[in-house]
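Trainee: just coords:
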């Protein structure tokens, strides 16, 4: 009967071989990663660029706001040649770094390439919102509105930031509590109504004449309306300069 010979590997030798294999694999992966620009590098470059752009935009526009930058995840399988120069970045769209943006990240080295990184810059500002339900055609008073923080990058209809822009105006659509009031929801309230008794002023550098009149139509501040001169009976056009006061040019 033939004898079967069994070989035993020395445990220390086996451990050394495993360690050597792991080291070689690690070096191989390190060398492989060094030959490519990693997606994390693109994300870091984009974030740093947008931070600078947003800061400059807020300072130049004299806007008080806080911001958050949201970057979309890039495909981890993305393989771009390692760049032997610093990466360059520029805003591809839109013109201002607010809302949904696209940043072009480029390598201008020996192996040039470009990639587009999508992002969203959230800009939070204090804007005018309704404090209570507002009905169409009502004139806005202080108790009707308040300031609240909103992400203005999502307010496609615009927004207002000052009470002076809203108070005394007429709301053209109904609004619910906490609803943002965009400029399209407002119009100048009429301060002169048809049938009102008004004072007509006619003046130039040397003459200032005042006479009684009657408004023949409604109008807001600065609007031109038809007015009847009660002394002459003539109908003229005059500009509203205040409650019960219109002015004609001479």
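Mentor: Looks like it came in fine. These numbers were taken from a predicted model, which means no experiment stands behind them. Numbering: from 1, shown residues only.

Trainee: going forward, measure contacts between C-alpha atoms and count neighbours the same way
Mentor: Will do.

Trainee: how about the helix or strand hosting residue 43: buried residues?
Mentor: Element membership for residue 43 (DSSP states H and E) is helix 39-61. Neighbour counts using 16 or more other Cα atoms under 10 Å place 39, 42, 43, 45, 46, 47, 49, 50, 51, 53, 54, 58 of helix 39-61 among the buried residues.

Trainee: isn't the third one right next to residue 75, touching?
Mentor: No. Between residue 43 and residue 75 no contact is recorded; they are 11.3 Å apart, counting by Cα atoms under 8 Å.

Trainee: beyond the host helix or strand of residue 214, next helix or strand please.
Mentor: For residue 214, the host element (DSSP H and E) is strand 208-215. Next in sequence after strand 208-215, counting helices and strands by DSSP H and E, comes strand 219-220.

Trainee: and the next helix-or-strand element following that following strand, what does it pack onto?
Mentor: Under the assignment DSSP H and E, the closest C-terminal helix or strand after strand 219-220 is strand 224-229. Packing contacts for strand 224-229, counted by 3 or more Cα pairs under 8 Å, 6 or more residues apart in numbering; DSSP states H and E, involve strand 208-215, strand 235-242.

Trainee: so which of those strands is nearest residue 68?
Mentor: Using Cα to Cα as the measure, strand 235-242 is the one of the helices and strands packed on strand 224-229 that comes nearest residue 68, at 44.7 Å.

Trainee: buried ones in stretch 164-179?
Mentor: Neighbour-count burial for stretch 164-179 [16+ other Cα under 10 Å]: 166, 167, 168, 169, 170, 171, 172, 175, 178, 179.

Trainee: and stretch 131-147, by the same measure?
Mentor: Within stretch 131-147, the residues that count as buried by 16+ other Cα under 10 Å are 131, 134, 139, 140, 145, 146, 147.

Trainee: kindly report the same for stretch 67-78.
Mentor: Neighbour counts over stretch 67-78 (16+ other Cα under 10 Å) mark 67, 69, 71 as buried.

Trainee: what's the end-to-end length of that stretch?
Mentor: Start-to-end span of stretch 67-78 (Cα to Cα, to the nearest Å) is 29 Å.

Trainee: just to revisit the earlier point, which one, of the helices and strands packed on strand 224-229, ends up nearest to residue 103?
Mentor: Using Cα to Cα, the nearest of the helices and strands packed on strand 224-229 to residue 103 is strand 235-242, at 49.8 Å.

Trainee: okay, the angle between that closest one and strand 208-215?
Mentor: Interaxial angle, strand 235-242 versus strand 208-215 (axes from the mean of the first three to the mean of the last three Cα atoms, to 10 degrees): 100 degrees.

Trainee: one more to weigh against that first structure:
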């Protein structure tokens, strides 16, 4: 039976489409062997940590058994997982069946952090001579360890610190912006008005802390400390 040129073209187009569909399915098929899942998870973690300062290395333990065949894999980190250090990475299958494996991982990031050059007492104002940069695995330290010396000069220690100790931001208070006994500008804000006057600070305060001020008339008010020896009373 003979075919018209149009039928021949449609038949050829259908065969090409079927071939493309088969190739598309093959291209999206994923290897679900333990080694493949390990590699997939490691690649995901490296992408997640891209841009972090330092030398990065990632290791993931493969699963003990081989899951069912999978056409589409997706790696993820469970909520609350650490970005570096000891952590967990998940790999889930999206099709044709659904399953999830959780793999222990170790993310090492060798980089610089701030440490003390000497033992420091509580309420000590940090200077450049108190601080130095050290290099180590940031994954072994807490996430709030400082990495910029200049950024914390002038901060105060909350408690005493040992020499060579990593400097955590949680152990520091921001610099004083209001000093006890100094003339302080008082700003009183209300609906539709703002009044400024002068008083004397009755205590030291960092930015954002509440502090009491004695006004020129002898009244004591309290407000929030701001830069430039200023206290805002709401």
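Mentor: Great, that's in hand. Just so it is clear, the structure is predicted and the values come from calculations on it, not from any experiment.

Trainee: that older thread, could the buried residues of stretch 67-78 of the first structure go into CSV alongside secondary structure and distance to residue 158 of the first structure?
Mentor: CSV is the format used below for these (DSSP: H, G, I helix; E, B strand; the rest coil; distance: Cα to Cα, whole Å):
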residue, secondary structure, distance to residue 158 of the first structure
67, strand, 18
69, strand, 21
71, strand, 24
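
Trainee: does residue 30 of the first structure belong to a helix, a strand or coil?
Mentor: helix (DSSP: H, G, I helix; E, B strand; the rest coil).

Trainee: how about residue 136 of the second structure, what's its match in the first structure?
Mentor: Aligned counterpart of residue 136 of the second structure in the first structure: residue 150 (TM-score structural alignment).

Trainee: so what's its match up against?
Mentor: 124, 125, 126, 127 (Cα atoms under 8 Å, 6 or more residues apart in numbering).

Trainee: show me where the second structure has its helices.
Mentor: For the second structure, the helices defined by DSSP state H occupy 5-28, 34-49, 149-152.

Trainee: include distance to residue 233 of the second structure when you put the ones you listed into TSV, please.
Mentor: Output for those, formatted as TSV (distance: least, Cα to Cα, whole Å):
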stretch	distance to residue 233 of the second structure
helix 5-28	63
helix 34-49	44
helix 149-152	28
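
Trainee: so which of the ones you listed gets nearest residue 225 of the second structure?
Mentor: Taking the helices of the second structure one by one with Cα to Cα, helix 149-152 is closest: 19.0 Å.

Trainee: so how much does that closest one differ from the first structure once superposed?
Mentor: Taken over the aligned residues, the distance from helix 149-152 of the second structure to the first structure averages 3.2 Å (mean Cα distance after the TM-score superposition for the first structure).

Trainee: helices or strands up against the helix holding residue 43 of the first structure?
Mentor: Here helix 39-61 of the first structure touches strand 66-71, strand 88-93, strand 99-107, strand 113-130, going by 3+ Cα pairs under 8 Å, 6+ apart.

Trainee: got the contact list for the counterpart of residue 217 of the first structure in the second structure?
Mentor: Using TM-score structural alignment as the criterion, residue 217 of the first structure maps onto residue 203 of the second structure. Applying Cα under 8 Å, 6+ apart to residue 203 of the second structure gives the contacts 178, 179, 180, 181, 211, 212.

Trainee: type out the PyMOL command that picks the buried ones from those residues.
Mentor: This is how PyMOL selects the buried members of those, with burial counted by 16+ other Cα under 10 Å:
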select buried, resi 178+179+180+211+212
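
Trainee: report the two of the contacts of residue 203 of the second structure separated the most.
Mentor: Every pair of these checked by Cα to Cα; the farthest is 181 and 211, at 12.1 Å.

Trainee: find residues that contact each of these two.
Mentor: Counting by Cα under 8 Å, 6+ apart, the residues touching both residue 181 of the second structure and residue 211 are 201, 202, 203.

Trainee: for the spatially most central residue of the first structure, which non-adjacent residue is closest in space?
Mentor: Closest residue to the average C-alpha location of the first structure: residue 153 at 3.2 Å, with Cα atoms, centre = their mean. Counting by Cα to Cα, 6 or more residues apart in numbering, residue 153 of the first structure lies nearest to residue 99, which is 4.6 Å off, once chain neighbours are set aside.

Trainee: got the contact list for that neighbour?
Mentor: 120, 121, 122, 123, 153, 154.

Trainee: just the buried ones from those residues?
Mentor: Buried among those by 16+ other Cα under 10 Å: 120, 121, 122, 123, 153.

Trainee: still on that earlier bit, closest one to residue 80 of the second structure out of the contacts of residue 203 of the second structure, please.
Mentor: Closest to residue 80 of the second structure out of those is residue 211 (36.3 Å), distances taken as Cα to Cα.

Trainee: my guess is that closest one contacts residue 205. True?
Mentor: Yes. Here residue 211 of the second structure reaches residue 205: they are 6.3 Å apart, a contact under Cα under 8 Å.

Trainee: what sits in contact with each of these two?
Mentor: Counting by Cα under 8 Å, 6+ apart, the residues touching both residue 211 of the second structure and residue 205 are residue 225.

Trainee: so what's residue 117 of the first structure closest to, chain neighbours aside?
Mentor: Nearest one to residue 117 of the first structure, counting by Cα to Cα, 6+ apart, is residue 103 at 5.2 Å.

Trainee: report how many residues lie close to that neighbour.
Mentor: Residues contacting residue 103 of the first structure under the criterion other Cα atoms under 10 Å number 22.

Trainee: and residue 89 of the first structure, by the same measure?
Mentor: 21.

Trainee: ok, it touching residue 104?
Mentor: Yes. Contact criterion Cα under 8 Å: residue 89 of the first structure and residue 104 qualify, at 5.6 Å.

Trainee: about what we covered before: now do the helix holding residue 43 of the first structure against strand 113-130, angle only.
Mentor: Going by the same axes, to 10 degrees, helix 39-61 of the first structure is angled at 50 degrees with respect to strand 113-130.
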